[in-house]
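Chemist: Prediction below, plus the sequence it came from.
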Amino acid sequence: MSVASDFVSGVSAPAAAPAGAGTETAHFRIVPARYPARIFGTVFSVIIIAAVLNSIVGNPRWGWPVFAEWFVSEPVLTGLGRTILLTALGAFFGFALGGVLALARVSRSPLLVALSWTYIWIFRSIPLIVLLLILNNLGYLYEKIWLGIPYTDITFFSYSTTQLISPFTAAVLGLTLNQGAFAAEIIRGGILSVDQGQHEAAAALGLPKGRQTFRIILPQAMRSILPGAFNDIIGLAKGTSNVYILALPELFYTVQVIFHRNLEVIPLLMVATIWYLIILTVLSAIQAQIERHFARGALRTPPKSLLSRLWSRTPPPSGVVAGSDRPGAATANAGQVATWSGGDRRGAAVSIHGVSKSYGQLKVLDDVTLDIAAGSVTVILGQSGSGKSTLLRTINHLERVDEGFISIDGHFIGYRRNGATLYELKERDVLASRVDVGMVFQSFNLFPHLTVLQNLIEAPLSHGVAKAEAVSLARDLLARIGLSDKAAAYPRQLSGGQQQRIAIARALALKPKVLLFDEPTSALDPELVGEVLDVIRELARSGTTLIVVTHEIGFAREVADRVVFMEAGRIVEVGPPDKIFGHADQARVREFLAKVL
């Protein structure tokens, strides 16, 4: 039997065709696999759908002629417009109020937290109908609404409560107060979903609190907020039917008035139902587009929007160059790479004086004192849990010390000196002082919703650098690390080594005097470690003061001016690489190195 007939008849064919047999197999017919269960399921579904449609469309008791008469009638459209307006106002003011309440819930003020929690507790407990009735009858409790100075006769504004709060005003106010309580928890959940590293990266760049919230945290939180938020808005659109209690002619109330007159209950209820379906379908479509917008950077290849699928014929630019994860990919743009040598940077001296830090009963740093010369490269070694990373984080005040202090070029981090007294700085002043101290995290902590270029210019823009200058500097930095072609890519579209090099460039965008590296290669595959270490080697010749926590012993031996070994929160030994790696004084250091060398 021939090979062709084997395929046609369904008999197994040889595993591979002979070389040069392409022309002989051109006539093969591919028979797709058949799935009887899928066919049965499809047929069953069609039957059910047809039966339901027939029972609805073919049943005269549904009153479709009456439905057609009233569906686009003037009273119904007027009520529909009021429903849409109430939904829009309730959603806008409710989520604005919810945003304030959510920020209060996650603030450091116990009073604000308690006030927000109490509001949410009360207004989530009160049924909406009860709240609407209370507001509509507020004039019974308070004859006038006034604004003035309490316990004095000074009044700035006074007005009759009954005249001020109309049924429509009561409806908007009630929907807002009710919506705000639920929206607050939705927004708070989104804020809590953002990785703590994003907060720390924004703080390390010295971004003001407001910019951290609205540029970094909330845009990322939106991916978690949006599904719940739109679910709530859809509930609000249907919940506007509760305002019928105020005799306010929105859609549902209008339909009730009509069917009480003509007794055509079912057709009029279907009028309201179909309009609600249309409203919710539109809201769902809007939700999909907004979710797509805030998903930027979350996927390597984001899905196209509906409009782009219909009209766009240009393929989207890819953020990943084929082979970018291969060893040696860092040199792909070698012709563009500049160096940092040439004295364009000046390091700063770092002095650590008697620093201690505890987490509860666990003492992580114990009376640490260390002086680091300007422009030097200091590598900190030690086993996990020895306090290396915590010491690094105290230098830029990401961790507040319990005792002692740290100064950079004589300026105390986190404090203002007045004679022999140190006054702790407010958070905004600490953020401003971090301009001189850059930090590179072991898990990169790039902002995933921003492009590479946006990651690099975010901090300079927040510190008053003109956009054109910030963009120019960012592109120069990208050229220096060999990633000029990645400016428009999102972090998720890059390899680990590329992301870490971008993180280094982001830290350098503020032209810091001191650069901190917290195990910059620990999250990378061994093949990608070299990409990052090459950049740090180049930086070591630039004049910037580098402090590196790492387990890369070979790198430390090659680049470091001094090596610091830590154990149990204390500095055990400090010395040049030759001494530490060749003949350390302390037995614990020799024991550690014997295991890792």
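Modeler: Noted; the coordinates are in hand.
Chemist: For the rest of this, base every contact and every neighbour count on C-alpha atoms.
Modeler: OK.
Chemist: Which positions in the helix or strand containing R501 come out as buried?
Modeler: Secondary structure assigned from DSSP states H and E places R501 in helix 496-508. Neighbour-count burial for helix 496-508, counted by 16 or more other Cα atoms under 10 Å, picks out 496-508.
Chemist: Okay, one more to line up with it:
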Amino acid sequence: MTDATAPTRTPSVITKKTEDEALDVVPVRHYGRWAAAVTAVVALIGLAGSLAKNDNLHWDVVGDYLFAGLIFDGLVTTLWLTAAAMALGLALGTVIAVMRLSASPVLYGLSSLFVWAFRGTPLLVQIIFWGYAAALYSQIKIGIPFTEVTFVSWDTNAVLTPAVAALLALGLNEAAYASEIVRAGIQSVDPGQAEAAHSLGMRPALTMRRIVLPQAMRVIIPPMGNETINMLKMTALVSVIAAHDLMSNIQEVYAQNYQVIPLLVVASCWYLVLVSLLSIPQAWLERRYGRGAARSQSNSAVQRLFGSAGTPWARRTKKEAGR
């Protein structure tokens, strides 16, 4: 038995629906966007050609010093300063972030004072301060406070060498910024996660290490990657205390031959190479810790450049992915 009043689907409706499904939707053409892109590319080519033909750059000097031994010596110092300062800043910053989230007013006050002091003064001032700390304390002593009893002492200039002073300045300054990044990451995790861990008998320290921090990494990694890249460039400031980094060695050379611009081009080339290399693990870590989030599947810069939605290549890729 069939219901005579039930609507019937005519073949024309089925055919029309099939034709609609077969339609190829073409996005709107953004001609203004293409015109702006062409203008930008032409301007970039013109700038590159002008720099290539500029005799004042002395490309022969750039070629002579690009792979010189003193440049590689400075690169080694720059790299280990970046790695050590970021390690010190991240470790100390994590401790300070936990202290700022503590219910203890003493821990909260001390950590807030640290962040206020090191984030509120310029990094260049901090580098100079640590470099000339011997003018404040000629001896580093360990003893009983407010007495003349001293157990051991060291000469300040012997302990705080330019490299150590640079590491302390960069690491402590980074700790102030890293603490805020880590604190924001911890607060982004649902408090119910920690409560569930505590209900299972996990200690607060274990909960923070095994439950909260792994989930907070998705929020921490992107800004911390930017901090690492920024730290690499900020190492150039330690040249004011002659820490023998890349910029220090560059300055020593152009102070003798007066080829300032060519040697700055050499420094810029190496900084660009190092920053580009650091961007690769940063992108991998963002994808690694961002798994499961909708925004973690974003395309790379090359894919966004050549795979925009309006290009035939992108439409062909989407069709192949849908098969």
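Modeler: Nice, thanks for sending it over. Everything quoted here is computed from the prediction, not taken from an experiment.
Chemist: TM-score of the superposition?
Modeler: TM-score of the superposed chains, computed with TM-score structural alignment, normalised by the length of structure 2, equals 0.79; 286 aligned residues with a Cα RMSD of 3.1 Å.
Chemist: same for the helix holding R501 of structure 1, what does it pack against?
Modeler: strand 437-440, helix 452-462, helix 467-480, helix 526-540 (3 or more Cα pairs under 8 Å, 6 or more residues apart in numbering; DSSP states H and E).
Chemist: Just the element for the aligned residue in structure 2 for V282 of structure 1, please.
Modeler: Mapped onto structure 2 by TM-score structural alignment, V282 of structure 1 lines up with L277. Per DSSP H and E: L277 of structure 2 is located in helix 260-289.
Chemist: For burial, what's the neighbour tally of the match of V282 of structure 1?
Modeler: 12 (other Cα atoms under 10 Å).
Chemist: Please apply the same query to E195 of structure 2.
Modeler: Using other Cα under 10 Å: E195 of structure 2 sits among 14 other residues.
Chemist: Regarding it, what is its secondary structure?
Modeler: Secondary structure, DSSP: H, G, I helix; E, B strand; the rest coil: E195 of structure 2 is helix.
Chemist: Could you check how far it is from I211 of structure 2?
Modeler: Separation of E195 of structure 2 from I211 of structure 2 (Cα to Cα, to the nearest Å): 10 Å.
Chemist: before we move on, what about N56 of structure 2?
Modeler: For N56 of structure 2, the distance to I211 of structure 2 - Cα to Cα - is 58 Å.
Chemist: next one: W59 of structure 2
Modeler: 54 Å.
Chemist: And L205 of structure 1, what's its match in structure 2?
Modeler: Under TM-score structural alignment, L205 of structure 1 pairs with L200 in structure 2.
Chemist: now that match: how far from T207 of structure 2?
Modeler: Counting by Cα to Cα, the gap from L200 of structure 2 to T207 of structure 2 is 10 Å.
Chemist: more neighbours, the two?
Modeler: Just comparing L200 of structure 2 and T207: by other Cα under 10 Å the higher neighbour count belongs to T207, 18 against 9.
Chemist: give me the element the more buried one is part of.
Modeler: With DSSP H and E as the test, T207 of structure 2 turns up in helix 204-207.
Chemist: If you count surrounding residues, which of N56 and I211 of structure 2 has more?
Modeler: Per other Cα under 10 Å, whichever of N56 of structure 2 and I211 has more neighbours is I211, with 18 against 10.
Chemist: Identify the residue of structure 1 aligned to that one.
Modeler: In structure 1, I211 of structure 2 lands on I216 (TM-score structural alignment).
Chemist: Surely that match touches Q198?
Modeler: Yes: between I216 of structure 1 and Q198 there is a contact under Cα atoms under 8 Å: 7.5 Å.
Chemist: SS state for T152 of structure 1?
Modeler: Applying three-state DSSP: T152 of structure 1 is coil.
Chemist: neighbours around it, how many?
Modeler: Using other Cα under 10 Å, the number of residues around T152 of structure 1 comes to 7.
Chemist: What lines up with G74 of structure 2 in structure 1?
Modeler: Under TM-score structural alignment, G74 of structure 2 pairs with G79 in structure 1.
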